[in-house]
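Asks: structure for this input, please:
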Amino acid sequence: MRKLFFLVCFLAVFAGVFLMTRAPFPNTPARPATGQQTTMALNDQMITYYAQGDGPRVALMASAGREASDFNELIEELVSAGYRAVAIEAPGINGTSMLEDPSLYNFATHVEAVIKNDKNTRDEGPTFLIGHAFGNRVVRAAAHKYPDLVNGVILIAAGGEKPIEPTAEAALKNIFNPISSFKKRLRDIDYAFFAEGNEIPKYWQRGWHTKTAVLQGKSKTETPETNWLAGGIGPMLVVQADADRIAPKEDTADLLLARYPDRVTVNTISNAGHALLPEQPEAVSRAVLDFLKSYHPTGSDD
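Replies: Modelled structure (predicted):
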């Protein structure tokens, strides 16, 4: 009996130490999203999104395995400038159903459904789409599939065309490993997403949804054709970080500008990595709003 008691105590201590070194786990919620939450039905699926503001619609899709709340600061600026911001949760996050067939075009059906469901706006014209990291693939696919609904796209930390540098790719995958220690996860987040010296905010230390990221990772093989890369036919802004290890400019912004010179504008943000939004929120907001003022005006713009 004494041996059993000591064994139970040892296992309890071991489990406690194990949990302490790994908490918060990657899929711990990041932070609440701003806006009015709506969960809508699409056939047998549910989609959660957050909307606020009254004006031309801007819909937003977050990075791989990340929550819509990553856009909170940008959304505040969009709403203040007279836009209606609609941030859509990816499958597997905060009530949005997982997809059985994770092609980019099926991800894009969620964007279409939300745009058509969101009626609380004084401007029912086409929507501008913003995608961060993996979200840029989804909004490009949506712009290609639904050109009548989409006015143009803004790609923040765009990628998806060239292979990721091996060390950065390994760090990206390790972030979603639930048995990785918290210290190691922080090192991987820092390397994969943040420019040297930039602080990782608390909400970026958590909010990494493993099942969602795995599902999104399958989209490349589930979407063999590459027409989505064009991002439709409208204007495109590429917000490029100068220290992006996952999507460096020679693999992203440079390619898009060379391929579509009449449609693409590139705005390079200094001292930023793949995360970009939490690193340089004011610079990102300025780039986005300046572009929207030209191509998706609120009606009150000079």
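Asks: can we go C-alpha only for contacts and neighbour counts from here?
Replies: Noted.
Asks: what helix or strand is the residue nearest to H110 when sequence neighbours are not counted on?
Replies: Leaving aside its sequence neighbours, H110 sits nearest to I47 (C-alpha to C-alpha, 6 or more residues apart in numbering; 7.0 Å). Under the criterion of DSSP states H and E, I47 resides in strand 45-52.
Asks: just checking, what packs against whatever helix or strand E76 lives in?
Replies: Using DSSP H and E, E76 maps to helix 72-80. Judged by 3 or more C-alpha pairs under 8 Å, 6 or more residues apart in numbering; DSSP states H and E, helix 72-80 is in contact with strand 84-88, helix 281-295.
Asks: buried ones in it, by neighbour count?
Replies: N72, E73, L74, I75, E76, E77, L78, V79 (16 or more other C-alpha atoms under 10 Å).
Asks: just stretch 131-151 next, same as before
Replies: Counting neighbours by 16+ other C-alpha under 10 Å, one finds that the buried residues in stretch 131-151 are 131-147, 149-151.
Asks: how far does that stretch stretch from start to finish?
Replies: End-to-end distance of stretch 131-151 (C-alpha to C-alpha, to the nearest Å): 14 Å.
Asks: what ranges does the stretch 1-150 of the chain have for its helices?
Replies: Applying DSSP state H, counting those that start in this stretch to the stretch 1-150 of the chain gives helices spanning 2-22, 72-80, 104-117, 134-145.
Asks: before we go on, could you also do this sequence so I can check it against the first one:
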Amino acid sequence: MRRHAGEKIVPGVNVAVLANDAIGNFVAATPLLQLLKTESKAASVHFWCGTRVAEFRHAPELFDLFLPLHGSSPAELLGLIAEHTGSYDWIINLESTAHSKAIAGLLSGELTFVSGPCVGPGGRGELSFPDDPQGELWADRRWVAEDLKERYPFLRSGFIAEIFARGCYFESEIPPYRVPSQPPGQQPPDLLVATSASLPEKLWPREKWAWVLDRVGSAGYTAGLLGAKPKDQKTHWMGGTAEDELVAQGLLIDLRGQYSLPEVVGALGQCRAVLTLDNGILHLAVAARARTVGLYRHGIHRLWAPPSDTLTVLTPGEGREVSEIDPEIVWEAVAHAL
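Replies: Here you go, the predicted model:
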């Protein structure tokens, strides 16, 4: 394997992209996947992701083959690695986990270019990043820093999808999110809401959700709850108890688990507005061009808030928690979006 350090990638190469299968991570990879198709003119793009987003596996505008890096049995994964090792000209790993770094190395042939984190030759240590600004960016642990653009002038934003693309030496405009979409079986409620998240520090108190949703109903709008099936919710997300209580209060129509992921995108594109935490639904909503109000941890918003005119970003301010965000400010933003 060898580091890609800006060498010209000739058309017709075979590329592998490795990414986490959280919905937000999947969506954040789609601008890079588009650039590989349109600018690199890759002969094939294989997307190693995971079972949580397998419903998006048919997306020829993004990739030619979807492979379950995450969620497969060890035997299945070893078989896939054996089948594809040495077949790629360029491997791009968007994850810093030991799992992804090891597999990036295992998939590499002697002349494979590698971008992103990767184990070193023979599985020892880590493959050094290039000695240039892009390599420094890959190695930087402070992607949420306020001065990121000043330290790396080739960045036009601190958005994670742009960081991925610039780390691969793409210089053009970053494409917007693009994900497969299908119409839902029925017209969605006016407001679609997602109250769960992967981390406790992302959550907003049930009482504040209830306060806002009560005003949504009083204004004559309907509201629906998106998310995983309740029995599956605890596996990857937090906030299920609050969801159940909001549904029991009659503040939300329970739509959890009723749509496929492409249908979720379709529903988001048909509703009037979206209110959500920083989670996968937010990124799908932006992809669907829905008017979206997103509640973010301060600082994290610089990395994970996509630059979109349809997204209103609300944070608690420096040094404060998401739980402190004022519901009156949230309602004002939601009312404007509706």
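Asks: could I get the TM-score for this pair?
Replies: The TM-score (TM-score structural alignment, normalised by the length of the first structure) is 0.32; 132 aligned residues with a C-alpha RMSD of 4.8 Å.
Asks: ok, back up a step: include distance to R185 of the first structure when you put the helices of the stretch 1-150 of the first structure into CSV, please.
Replies: Formatted as CSV, the helices of the stretch 1-150 of the first structure follow (distance: least, C-alpha to C-alpha, whole Å):
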stretch, distance to R185 of the first structure
helix 2-22, 9
helix 72-80, 23
helix 104-117, 27
helix 134-145, 19
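Asks: what's the closest of the ones you listed to T38 of the first structure?
Replies: With C-alpha to C-alpha as the measure, helix 104-117 is the member of those nearest T38 of the first structure (9.6 Å).
Asks: between the closest one and helix 134-145, how many degrees?
Replies: Using axes from the mean of the first three to the mean of the last three C-alpha atoms, to 10 degrees, the inter-axis angle of helix 104-117 of the first structure relative to helix 134-145 is 80 degrees.
Asks: tilt between helix 104-117 of the first structure and strand 84-88?
Replies: Angle of helix 104-117 of the first structure versus strand 84-88, following the same axes, to 10 degrees, is 140 degrees.
Asks: how big is the angle separating helix 104-117 of the first structure from strand 45-52?
Replies: Inter-element angle recorded for helix 104-117 of the first structure and strand 45-52: 50 degrees (by the same axes, to 10 degrees).
Asks: counting by contacts, list what helix 104-117 of the first structure packs against.
Replies: For helix 104-117 of the first structure, the elements it packs on are strand 36-42, strand 45-52, helix 134-145, helix 219-222, judged by 3+ C-alpha pairs under 8 Å, 6+ apart.
Asks: let's see 7 Å
Replies: On a contact count with 3 or more C-alpha pairs under 7 Å, 6 or more residues apart in numbering; DSSP states H and E, helix 104-117 of the first structure meets helix 134-145.
Asks: circling back to that earlier point, between the buried residues of helix 72-80 of the first structure, which is closest to F10 of the first structure?
Replies: Nearest to F10 of the first structure among the buried residues of helix 72-80 of the first structure: N72, at 43.9 Å, using C-alpha to C-alpha.
Asks: roughly how far does the closest one sit from S294 of the first structure?
Replies: Using C-alpha to C-alpha, N72 of the first structure is found at 23 Å from S294 of the first structure.
Asks: so what touches stretch 37-44 of the first structure?
Replies: Contacts with stretch 37-44 of the first structure, where a contact means C-alpha atoms under 7 Å, 6 or more residues apart in numbering, come from M46, I47, T48, Y49, Y50, A51.
Asks: what two of these are the furthest from one another?
Replies: Farthest apart among the contacts of stretch 37-44 of the first structure by C-alpha to C-alpha are M46 and A51. That separation is 16.1 Å.
Asks: same drill for the two, tell me which one is more crowded.
Replies: Counted by other C-alpha atoms under 10 Å, M46 of the first structure and A51 do not tie: A51 has more neighbours, with 24 against 16.
Asks: looks like the more buried one contacts V79 (just checking).
Replies: No. Contact between A51 of the first structure and V79 fails when scored by C-alpha atoms under 7 Å: they sit 10.0 Å apart.
Asks: one step back: now the contacts of stretch 37-44 of the first structure as JSON lines including distance to N174 of the first structure?
Replies: Output for the contacts of stretch 37-44 of the first structure, formatted as JSON lines (distance: C-alpha to C-alpha, whole Å):
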{"residue": "M46", "distance to N174 of the first structure": "29"}
{"residue": "I47", "distance to N174 of the first structure": "28"}
{"residue": "T48", "distance to N174 of the first structure": "27"}
{"residue": "Y49", "distance to N174 of the first structure": "28"}
{"residue": "Y50", "distance to N174 of the first structure": "29"}
{"residue": "A51", "distance to N174 of the first structure": "32"}
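Asks: work out for me the element R185 of the first structure sits within.
Replies: Following DSSP H and E, one finds R185 of the first structure within helix 182-193.
Asks: C-terminal to that helix, what's the next element?
Replies: Later in the chain than helix 182-193 of the first structure, the nearest helix or strand by DSSP H and E is helix 202-205.
Asks: could I get the buried residue list for that following helix?
Replies: Residues Y203, W204, Q205 are the ones in helix 202-205 of the first structure that count as buried (16+ other C-alpha under 10 Å).
Asks: let me know the closest of those to K3 of the first structure.
Replies: Set against K3 of the first structure, the nearest of the buried residues of helix 202-205 of the first structure by C-alpha to C-alpha is Q205 (39.9 Å).
Asks: mind listing what that closest one touches?
Replies: By C-alpha under 7 Å, 6+ apart, the contact set of Q205 of the first structure is L186.
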